[in-house]
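> Build me a model from this:
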Amino acid sequence: MKNGKVILAMMLTACIALGNHTNAQKEIPFKVVVTKALAAAEKQSLLMAKKYEGQEGRLPRTFENSKDVSSDSRWWCSGFFPGVLWYLYENNRSPELLQYAKLYTARVEREKYTTDNHDVGFMLYCSFGNGLRLTGDSSYNEVLLTGAKSLATRYKPKVGLIRSWDHNKKLWQYPVIIDNIMNLELLLWASRYSGDPVFKRIAISHADKTIQYHFRPNSSSYHLVSYDTLRGQPHLKQTHQGAANESAWSRGQAWGLYGYTYLYRETREQRYLDQARKIAAFIIDHPRMPKDCIPYWDFDAPQIPNTPRDASAAALIAAALTELTDYVDLSTSKKYMQVVETQIRTLASPEYTAIIGENGAFILKHSTGAYPLKSEVDVPLTYADYYYLEALTRLKNRK
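Okay, here's the model as predicted:
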């Protein structure tokens, strides 16, 4: 009985401490939260850079079962850690950060020739794209343009979309996943840089057809739509990483929100702003969005609330909404920023931000890669760190 009382007392003390910390976190000015989060992220990411510096060609992917998991440039996430370093360099122009940003960016260069998947935009625009934006290094133009040409080979005019995957051909004729919306930014850049309108036409076609067939009446999106190659019409709509074919996989909704936000920025086409706002409303007003605005891995996961969250989806949403606030009315802008502030305060707290030197040197904890596949569940993920840094940088740069 004594032991039971001791344990209960310890639990109550822990709960009170957590409550006090949460209240203290809310009292800290938001700008201070952002500044401190960036400083902590720099320390952690430099540890990561040093860890992999001597491992030629390797890039961090996750930290699972107390073990480092890395990849070479072929993995779809290869451009994210270079992008993390570029965002840190944007906030602190130190020679050390610049050196590491260039080093890890160079490790991804061979992907400019990749034609067997749609992830070239992730690989190159997050790395070389940010590097070009911050340094003006003219050699990066060639890498990005070559990569855009490689990506464009995956476009079939009869279908009107860029093909995502080449495997599982018995089930999928021409699979397109919602994630693919993120890779169009590279094509839009290539069109501006080269003056070739074909890149933009491909991007616009993909974006428009995705609105037409990927989204449900409530503005949630399917993860995967497969099109028949003769008529260019959907023959299958399903999920690959979500809870069910008709569920709303959280990161998938975030990809769509982010994608149509930047599509509006790049084209000023009203339909893209309308689509971004519809997706934002679905996410923000969803009855299963937790109060701290860190979504469960799927909005329709049957185990809610006893199922993992996805910090990567939250970071993506925060980055997208921070930009989207600039394109909407004041009332909507305030609503979006309330969500962003809640997300960033939560992600910057000890619950989600790792202690320096722990978590495999990743910044954030508690992301979910592919829950149904039992892959990367409740672990740090390199793209969660990337979009977290992008959100923090956008917030810091806001007037």
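
> only C-alpha atoms for contact and neighbour calcs from this point on.
Fine.

> Give me the contact list for the helix or strand harbouring Arg265.
Assessed by DSSP states H and E, Arg265 sits inside helix 250-267. Contact with helix 250-267 is made by 178-179, 181-182, 185, 188, 207, 220-223, 242, 269-270, 272-273, 275-277, 279-280, 283, 295-299, 310, 312-314, 316-317, 319-321, 323-324, as judged by CA atoms under 8 Å, 6 or more residues apart in numbering.

> Selection in PyMOL covering whichever of the residues you listed are buried, please.
To isolate the buried ones among the contacts of helix 250-267 in PyMOL, judged by 16 or more other CA atoms under 10 Å, type:
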select buried, resi 178+179+181+182+185+188+207+220+221+222+223+242+272+273+275+276+277+279+280+283+295+296+297+298+299+310+312+313+314+316+317+319+320+321+323+324
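
> Another sequence for comparison is provided below:
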Amino acid sequence: MWKAAIEDALVKIKDNTKRFGDHFPHVSFNGKYDLNPNEDWTNGFWSGMLWLGYEYSGDEAYRETARRTVQSFKRRMESHRVLDHHDIGFLYTLSSQAQWMVERDEEARELTLQAADVLMRRWRPNGQYLQAWGLPEDPQHGGRMIIDCLMNLPLLFWASQQTGDERYREAAIKQANQSRRYLVRGDDSSYHTFVFDVETGEAMGGATHQGYTNGSTWSRGQAWGVYGFALAYRYTGNPLYLDTAKRMATYFIRHLPEDHVAYWDFDVPMEKDTYRDSSASAIFAAGMVELISHLDAGDQDRAEFEEKLRLTLESLVCHYSTIGEQDAEGLLKHGAYYVRGNTAPDDFMIWGDYFYLEVLMRMDRGIKGYWYE
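Below you'll find the predicted structure:
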């Protein structure tokens, strides 16, 4: 099943290289991807899909297109265009770092290290966190950390390994610790964001940006936590991170509907037309593969985790993918971007497509993606 899904996906990706040209897909509207000239936080996912396509198939067409995306990211870095947010890892881990890992291209390595420095500029000593969006004085976003940022910490861990500079690693560990303390609640659910006083660093309270309410559990955020803490464990060996990933995974599993694909928020009223978020379940599945890789055969949770991973991935392939839909631009239907803002609440999401492809390739052939070497 995984191989057939991958082969179908690779055909669509190659067709999309012709459709997209030098632009980058973001989210879709009525089945057509909205494209941008490398100005959004999601652009690295397209680059990552191309590198995965090349690793799996050996087809030079994927590599040449992937290389062009990295050159686009180089120009973005040189112009400082739209880099004032925490998503630097999503952009450069899956583009230039991927190129370094696949080709050992020194220019790509240097570009990725520059990206790590850009992310470090978001470090806020008062509060000890990486600010999600904007500048400290931003009236809406000043003092805000975000659970998504756990997936950007591998960029800092990698930079520390490459350079021997412990500043990157120390910042990543402190961010993971603050995320565990403030974003993960006592029942193992999660806040989307947490706000600190900009001047003093005092903890103010949890909130949401894309979830149902401030106190609800946004499913994509919970999935970021599962994968992000599992990766933090890989880089540090800290058992607290592994335990947190396991607890967040258990919460995710306990709140899934019968078909094992999450609603966009775990606390939203479950009605006939309530939106799913296939992208949250794709991230969760990819995170579960990483999490399970750290569990001993005798771990009491391993068997259940393996079963739920299988059920989730089978549901995505059989009921949410575009297998057999020749002209489809995306790989996964029924993703949700920003439901409360009525922004692409039920369509293709490029990050959903990326993580779906990543987990399929890891299951089929052990191609693990680019979060660590």
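
> Superposing both, give me the TM-score.
Overlay of the two chains. TM-score (TM-score structural alignment, normalised by the length of the second structure): 0.92; 361 aligned residues with a CA RMSD of 1.8 Å.

> picking up where we left off before, in the helix holding Arg265 of the first structure, what counts as buried?
Applying 16+ other CA under 10 Å to helix 250-267 of the first structure flags 250-264 as buried.

> do the same with stretch 248-257 of the second structure
Applying 16+ other CA under 10 Å to stretch 248-257 of the second structure flags 248-253, 255-256 as buried.

> Show me those residues that map onto helices.
Those of those mapping onto helices are 248-253, per DSSP state H.

> for those residues, which one is nearest Gly134 of the second structure?
Met248 (28.3 Å; CA to CA).

> Do I have it right that the closest one meets Asp188?
Yes - the criterion here is CA atoms under 8 Å, and Met248 of the second structure meets it with Asp188 at 5.4 Å.

> Next, the buried residues of the one helix or strand Lys51 of the first structure maps to.
Using DSSP H and E, Lys51 of the first structure maps to helix 30-52. Residues of helix 30-52 of the first structure classed as buried: 30, 33-35, 37-38, 40-42, 44-49 (neighbour count, 16+ other CA under 10 Å).

> Closest to Thr342 of the first structure out of those?
Phe30 (9.8 Å).

> Around the closest residue to the closest one other than its chain neighbours, how many other residues sit close by?
Distances taken as CA to CA, 6 or more residues apart in numbering place Glu341 nearest to Phe30 of the first structure, at 7.3 Å, with adjacent residues excluded. Per other CA atoms under 10 Å, the neighbour tally for Glu341 of the first structure reads 21.

> Does Glu341 of the first structure belong to a helix, a strand or coil?
Per DSSP: H, G, I helix; E, B strand; the rest coil, the secondary structure class of Glu341 of the first structure is helix.

> give me every residue that touches the counterpart of Glu106 of the second structure in the first structure.
Using TM-score structural alignment, the partner of Glu106 of the second structure in the first structure is Ser138. Applying CA under 8 Å, 6+ apart to Ser138 of the first structure gives the contacts Leu132.

> for the first structure, what spans make up the helices?
Counting by DSSP H, the helices of the first structure are 2-27, 30-52, 80-91, 95-106, 120-124, 130-135, 139-152, 184-194, 197-214, 250-267, 270-284, 311-324, 330-347, 382-397.

> so the first one versus helix 330-347, what angle?
Relative orientation of helix 2-27 of the first structure with respect to helix 330-347: 140 degrees, computed using axes from the mean of the first three to the mean of the last three CA atoms, to 10 degrees.

> Could I get the buried residue list for helix 2-27 of the first structure?
Buried, per 16+ other CA under 10 Å, within helix 2-27 of the first structure: 22, 25.

> likewise the fourth one?
The neighbour-count criterion (16+ other CA under 10 Å) identifies 97-98, 100-102, 104-106 as the buried residues of helix 95-106 of the first structure.
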